[in-house]
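Asks: below are the sequence and a predicted model for it; my questions follow.
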Amino acid sequence: MSQSLSKMYVHIIFHTKHNQSLIRPEIENELYAYIGGIIKKNGSIPIKINGTENHIHILTTMSKNIALAKFVEEIKRNSSRWIKTKGEAYHQFAWQGGYAGYSVSQSVVERVKKYIENQKEHHKTQTFQEEYIQFLKEYNVDFDENYLWTEYIAPSGHNNQLA
């Protein structure tokens, strides 16, 4: 085969550092559009981006030329830099250290898209923490709840925040 072809759908979830309510309504649409631009710049196609005041969900196709960890790092690093330019209220803005990423079958892309579209309504009855743990369990991801919401000190002495 002379060329590499792929179409991978990925559902990415991450939250603000310490789950702070920092994604304010006056900037969220602009933030999501900016993140869409970062995704495109990395050779991928954003399908749906939405969230609440403390976390976001991204449904995207992912380029075959970038690893998921690097892709999420690019999104978080660049969007964090951008949001800090939006005023004094955002100067301390930061994303958490980790993320969740799930493969999505083409047969359920529309269902995932609708789920992401309805985040604000959904979170009237379920907290982000409950939702996050539900996804981890649905995808059979091993996790230690002791490290989901707090900082973890890696053995090398570097601070890493999990989840």
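Replies: That came through fine. Fair warning: this is a prediction, and the values are worked out from it, not measured in the lab. Numbers count the residues shown, from 1 in each chain.
Asks: hey, let's count contacts and neighbours off CA atoms from now on
Replies: OK.
Asks: strands of this structure, residue ranges please.
Replies: In the chain, strands defined by DSSP state E lie at 8-15, 45-51, 55-62, 100-104, 151-153, 159-161, listed in chain order.
Asks: okay, these in a markdown table with mean neighbour count and distance to Ile38 next?
Replies: Converted to a markdown table, the strands of the chain look like this (neighbours: other Cα atoms under 10 Å; distance: least, Cα to Cα, whole Å):
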| stretch | mean neighbour count | distance to Ile38 |
| --- | --- | --- |
| strand 8-15 | 21 | 14 |
| strand 45-51 | 20 | 9 |
| strand 55-62 | 22 | 12 |
| strand 100-104 | 16 | 17 |
| strand 151-153 | 15 | 27 |
| strand 159-161 | 15 | 23 |
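Asks: which one of those lies nearest to Tyr32?
Replies: Nearest to Tyr32, of all the strands of the chain, is strand 45-51, at 5.9 Å by Cα to Cα.
Asks: show me how far the closest one is from its chain's centre.
Replies: Relative to its chain's centre, strand 45-51 lies at 10 Å (Cα atoms, centre = their mean, to the nearest Å).
Asks: repeat that for stretch 62-76.
Replies: Centre-to-centre, stretch 62-76 and its host chain are 11 Å apart (Cα atoms, centre = their mean).
Asks: how about stretch 69-87?
Replies: 11 Å.
Asks: export the strands of the chain to CSV and tack on distance to Val141?
Replies: Conversion of those to CSV gives the following (distance: least, Cα to Cα, whole Å):
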stretch, distance to Val141
strand 8-15, 14
strand 45-51, 22
strand 55-62, 18
strand 100-104, 10
strand 151-153, 18
strand 159-161, 17
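Asks: then this one, side by side with the first:
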Amino acid sequence: MSTHTQLIYHIVYGTYKRQPTMLLENKRRLYAYMNGFLKNKNCHLYRINGIEDHLHILTHIHPTIALANLIKDIKLASIDFIKEEGIFPDFDGWQDGYGSFTVSHRDKDQLINYIKNQEEHHKKENFHDEYKRLIEEHGIEFDPKYLL
């Protein structure tokens, strides 16, 4: 018997101290790099987008990949890429933590549209409120002092 999985994750994390350092005009280069990184890990990227202080990744993760290791590796690799390419001059790295939420295949298209429209969405809701809402919607207990 073969192995069949549908492990879709919505991953969210911000820049260090949530500083608005990801220049919108260069974000496509970062996203293309991250797409290649995920392909090399046998993952399938459905959508990536964000604004100056955070990003959202919607991806299928290969069953041999541990989520925490994937996020650590993509953060480290993307920091190197950003610094080598000089695309975000004031970028100091990523925040230590992250949010990761499992996604049903039937909810995938709706979430793709949500991620696609981040710029519009964040005219109405800031990252802190969005992140808190995502955690609450997924029934995750948290200490608010760690959301700052």
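Replies: Done, it's in. Please read all numbers here as calculations on a predicted model, not as lab measurements.
Asks: TM between them?
Replies: The TM-score (TM-score structural alignment, normalised by the length of the second structure) is 0.95; 148 aligned residues with a Cα RMSD of 1.4 Å.
Asks: for Asn140 of the first structure, find the nearest of the strands of the first structure.
Replies: Among the strands of the first structure, the nearest to Asn140 of the first structure by Cα to Cα is strand 100-104 (10.9 Å).
Asks: which secondary structure elements does that closest one contact?
Replies: strand 8-15 (3 or more Cα pairs under 8 Å, 6 or more residues apart in numbering; DSSP states H and E).
Asks: average offset of the strand it packs on relative to the second structure?
Replies: Once fitted to the second structure, strand 8-15 of the first structure is off its aligned match by 0.6 Å on average (mean Cα distance after the TM-score superposition for the first structure).
Asks: so which residues of the second structure form helices?
Replies: Secondary structure of the second structure (DSSP state H): helices at 27-40, 67-85, 108-116, 118-121, 127-137.
Asks: export these to a markdown table and tack on distance to Leu58 of the second structure and mean neighbour count?
Replies: Listed next are these as a markdown table, based on distance: least, Cα to Cα, whole Å; neighbours: other Cα atoms under 10 Å:
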| stretch | distance to Leu58 of the second structure | mean neighbour count |
| --- | --- | --- |
| helix 27-40 | 11 | 16 |
| helix 67-85 | 12 | 15 |
| helix 108-116 | 7 | 16 |
| helix 118-121 | 13 | 14 |
| helix 127-137 | 14 | 14 |
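Asks: adding distance to His60 of the second structure, write those out as JSON lines.
Replies: JSON lines is the format used below for these (distance: least, Cα to Cα, whole Å):
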{"stretch": "helix 27-40", "distance to His60 of the second structure": "9"}
{"stretch": "helix 67-85", "distance to His60 of the second structure": "10"}
{"stretch": "helix 108-116", "distance to His60 of the second structure": "10"}
{"stretch": "helix 118-121", "distance to His60 of the second structure": "20"}
{"stretch": "helix 127-137", "distance to His60 of the second structure": "19"}
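Asks: out of the ones you listed, flag the one nearest Gly97 of the second structure.
Replies: Closest approach to Gly97 of the second structure among the helices of the second structure (Cα to Cα): helix 67-85, 9.5 Å.
Asks: of all the helices of the second structure, which one comes closest to Tyr146 of the second structure?
Replies: helix 127-137 (10.6 Å).
Asks: angle of that closest one against strand 44-51?
Replies: Orientation check (axes from the mean of the first three to the mean of the last three Cα atoms, to 10 degrees): helix 127-137 of the second structure against strand 44-51 gives 140 degrees.
Asks: now helix 127-137 of the second structure, how far from the centre of its chain.
Replies: On Cα atoms, centre = their mean, the centre of helix 127-137 of the second structure falls 14 Å from the chain's centre.
Asks: quick one: average offset of it versus the first structure, please.
Replies: Averaged out, helix 127-137 of the second structure is 0.2 Å away (mean Cα distance after the TM-score superposition for the first structure).
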